[in-house]
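Enquirer: From the sequence below, what's the structure:
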Amino acid sequence: MSTTEATSYYSSLLSSSSTTTAAATTESSSSTSSLTSEDFLTLLLAEIENQDPTEPLDNAEMVSQLTGYSQLDQLTAINEKLGDLTDSLGSVTASNSLSYIGKTVEAEGSTISKSEEEISPLGFTLGDDASSVTVNVYNSSGDIVATDTFSNLEEGGHTYQWDGLDADGDAAADGIYSVIITAQGGTGADVDVTTTASGVVTGLSSDSDGVTLTLDDGRTVKLTDVISVTA
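Expert: The predicted structure is shown next:
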């Protein structure tokens, strides 16, 4: 094996290892093309032993190869530590969230729950005075079930209470519904509207998107969306 061939072989493996590290979540991360420290030393020794005496291995090139592998090894270690840190933080967050169970939370949200005659209210806040406010209630299929309109509401907090009837005046099925509220000012300009859901936390779950709290009426809110907590 000539110096050129050994260098070319080493470079191709180093490139393959870099690609594998960058895509650590794919199957290639565990493939045999990953360059370990033992592989690197074996290749380097083979390169030195098989070098052309008339063209010995350049010191600068050797330093460059050693530096390249060292940086790659450090980046791999950093990626692994960051992954461990992320997992640890997720576990700590989920553990701390247990203290929310049994408490009433208010969180950013736009869902209401209907169970026979019990219908959860939805809080909403207007960023300015509104001459007209439209509330659309949607079922799980994305269809509008009911629409309510209000006039001349002042800036600030309000509560929407659905009567549970659909557009035909019949009782809607029990379940979780989504609500979208829009508002316009006196000049016809849109008014900002934010909605909040409240309820007692009865459970929680944790996944890659974070911690989700389950309320007593079946609705769910993200822990990061919680605005206030009361005992």
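Enquirer: When you work out contacts or count neighbours from here on, use the C-alpha atoms and nothing else.
Expert: OK.
Enquirer: which one in the protein is furthest away from the centre?
Expert: The C-alpha centroid of the chain is most remote from residue 54, which lies 58.5 Å away (Cα atoms, centre = their mean).
Enquirer: Residue 7 versus that residue, what's the distance?
Expert: For residue 54, the distance to residue 7 (Cα to Cα, to the nearest Å) stands at 16 Å.
Enquirer: Same check on residue 188?
Expert: Look at residue 188 and residue 7: by Cα to Cα, they are 71 Å apart.
Enquirer: Neighbour count: the two, which is higher?
Expert: residue 7 (21 against 11; other Cα atoms under 10 Å).
Enquirer: That one looks like it's in a helix, true?
Expert: Yes - assessed with DSSP: H, G, I helix; E, B strand; the rest coil, residue 7 lies in a helix.
Enquirer: any idea how far residue 47 is from the residue farthest from the centre of the chain?
Expert: Residue 54 is 14 Å from residue 47, by Cα to Cα.
Enquirer: Then residue 89?
Expert: Taken as Cα to Cα, the span from residue 89 to residue 47 is 45 Å.
Enquirer: Compare these two (neighbour count), which wins?
Expert: residue 47 (23 against 11).
Enquirer: One more, please, to line up against the first structure:
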Amino acid sequence: METVSGSSPLDNIRWQQENNTPEAEENRGMLTQADFFALLTQELSNQDPTKPVENNEMISQMTAFSTTDGVTKLNDQFTSFAASMSSSQALQASSLVGRSVLVEDNVFGMEEGQSVKGKLVTDQPASNVNIYVENVAGEIIQTVPVGNVASGEFTFTWDGQGSNGEPAPEGAYRFRVAGLVEGNASELQAMTYRKVDSVTLAGSGGSILLNLNGGSTMKLSDVVEVSQG
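Expert: Prediction:
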């Protein structure tokens, strides 16, 4: 008498169905290079012998697929590169906290007892140059005589004191630089160094923003100079 071991055929079929791993959802509908060559082989095996596929047509199909595959890989590489650049910029921006950056603006905020550094820019020689420190009301708090300057950029520092020798109160101020250029009264460009209080890693448009003392912000890409103080 024969003895039959194991499950019934129906059980075997059910077991096979349950253990059949479905294809990953993200891979469905995507043709790989192996799929392309399988289709090409199938096409060649079923072609009309009297109308064979031209060599240039076959090469064109292979080139088109290779180009598409290459562009896809290139896009993936660019995505990875962009993510790496963002991480690098975030690390660079975080290292600026507590340091000063040059801003193309003559307005700045100051705490009492603090000194402020600025930069005078002129493309022509000037004489009788004075740096005026003004408050928000336009009142002159301090006047710093400079004298004659050649064309170029010159760094200066205001010690935070008014003309009376007392520390200026906390608030907003601006540098105004005036002198004679070719004998005519002119205002020269003044820029300021502003301390970075914090960094916003995902600002407007996805750019990295530096939050400066005084409440203003600037893009990391707009930084032209960094100072220790």
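Enquirer: Got a TM-score for the pair?
Expert: The TM-score (TM-score structural alignment, normalised by the length of the second structure) is 0.52; 173 aligned residues with a Cα RMSD of 4.8 Å.
Enquirer: if we can go back for a sec, distance-wise, check whichever residue in the second structure pairs up with the residue farthest from the centre of the first structure relative to residue 40 of the second structure.
Expert: Mapped onto the second structure by TM-score structural alignment, residue 54 of the first structure lines up with residue 50. Distance, residue 50 of the second structure to residue 40 of the second structure, using Cα to Cα: 18 Å.
Enquirer: cool, residue 150 of the second structure as well?
Expert: Taking Cα to Cα, one finds residue 150 of the second structure at 75 Å from residue 40 of the second structure.
Enquirer: and if you look at residue 104 of the second structure?
Expert: In terms of Cα to Cα, residue 104 of the second structure sits 62 Å off from residue 40 of the second structure.
Enquirer: can you check residue 221 of the second structure too?
Expert: Residue 221 of the second structure sits at a distance of 50 Å from residue 40 of the second structure (criterion: Cα to Cα).
Enquirer: For those two, work out which one has more neighbours and name it.
Expert: Set residue 221 of the second structure next to residue 40 and count neighbours by other Cα under 10 Å: residue 40 wins out with 14 against 11.
Enquirer: What is the aligned counterpart of that one in the first structure?
Expert: Under TM-score structural alignment, residue 40 of the second structure pairs with residue 44 in the first structure.
Enquirer: With residue 61 of the second structure instead?
Expert: So, by TM-score structural alignment, residue 61 of the second structure is matched to residue 65.
Enquirer: Quick one: list the elements packing against the one helix or strand that match maps to.
Expert: Taking DSSP states H and E as the definition, one finds residue 65 of the first structure inside helix 59-97. Contacts defined by 3 or more Cα pairs under 8 Å, 6 or more residues apart in numbering; DSSP states H and E place helix 59-97 of the first structure against helix 3-22, strand 193-207, strand 210-215.
Enquirer: Tabulate the ones you listed (JSON lines), appending distance to residue 74 of the first structure.
Expert: Output for these, formatted as JSON lines (distance: least, Cα to Cα, whole Å):
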{"stretch": "helix 3-22", "distance to residue 74 of the first structure": "11"}
{"stretch": "strand 193-207", "distance to residue 74 of the first structure": "29"}
{"stretch": "strand 210-215", "distance to residue 74 of the first structure": "29"}
